[in-house]
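Asks: predicted model and sequence below, questions to follow.
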Amino acid sequence: MVAGANLSVTDMRRAARHPVDFPTIVEHFSAGDLNLHICNISAHGFMVDNADNLNRGDRVIIRLPVVGRIEAYVIWTRDERAGFQFERIIRLDDFVEIIDTLQPNPRLRRGR
């Protein structure tokens, strides 16, 4: 039997995703520290492009600018990618600050 989070996820795939290039170390609840590379982020979650040993339902704690430590759950995996959902939605004003920090090039930011 596979243990993991029982997630009830509404379809938030239309949430604005912002491209970023953010290597980070996350705390995985069973595997310890993992090096992940976040390639896009939204107020609801983020996607990594180097998710070798992650499975749906895995939980991690990630440290982001502005909001600090926040828990996230793996919602999907495909090839080397994985999508995470934050335990809570990040407030809009905090999210704007995160994007300004993670994506300083204004030409790569999505319109607000």
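Replies: Thanks, I have it.

Asks: when you work out contacts or count neighbours from here on, use the C-alpha atoms and nothing else.
Replies: Fine.

Asks: at the geometric centre of this structure, which residue do we find?
Replies: In the chain, the residue lying closest to the centroid (C-alpha atoms, centre = their mean) is residue 46, at 2.7 Å.

Asks: here's the one I want to compare it with:
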Amino acid sequence: MAAYAPNVMPAEQREAAREDVFYRTRCTTAGGAVEPAQVVNISASGFMARSEGDFAEGDRITIRLPVVGSVAAEVRWALGGRIGCRFNEMIGLAPYLSLLSELVAQTR
């Protein structure tokens, strides 16, 4: 696992640019707890969400998304009711573009 530089925010270290969205969904923890979440940005490799769940760096979760269904991810950081996650497997280009189209349509 890569360490974060102390003076650099996690958002500045992400691998891919994210698209702003507004999508309410649920995250399921490895222990089976279901937590409401609001995805606020997404890329083919990960997302940031707001949630009142008790998440910590390294937690394994599954998030439900339109088009692609349930997607496994790892919490990379958690701070003040926000979590940054990386998908275990990057979403392919065609499914990601369809997902993004659906999320943007729901934001309007």
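Replies: That came in fine, so what should we check first? Given the structure is predicted, the values throughout are model-derived calculations rather than measurements.

Asks: what helix or strand is the residue nearest to the centre of the first structure on?
Replies: Assigned by DSSP states H and E, residue 46 of the first structure belongs to strand 45-48.

Asks: counting contacts, what elements does that strand pack onto?
Replies: With contacts taken as 3 or more C-alpha pairs under 8 Å, 6 or more residues apart in numbering; DSSP states H and E, strand 45-48 of the first structure sits against strand 32-41, strand 81-86.

Asks: tell me roughly how far that strand lies from the second structure on average.
Replies: Taken over the aligned residues, the distance from strand 45-48 of the first structure to the second structure averages 0.5 Å (mean C-alpha distance after the TM-score superposition for the first structure).

Asks: make JSON lines from the helices and strands packed on strand 45-48 of the first structure and add mean neighbour count and distance to residue 74 of the first structure to it.
Replies: Below are those laid out as JSON lines (neighbours: other C-alpha atoms under 10 Å; distance: least, C-alpha to C-alpha, whole Å):
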{"stretch": "strand 32-41", "mean neighbour count": "17", "distance to residue 74 of the first structure": "13"}
{"stretch": "strand 81-86", "mean neighbour count": "21", "distance to residue 74 of the first structure": "4"}
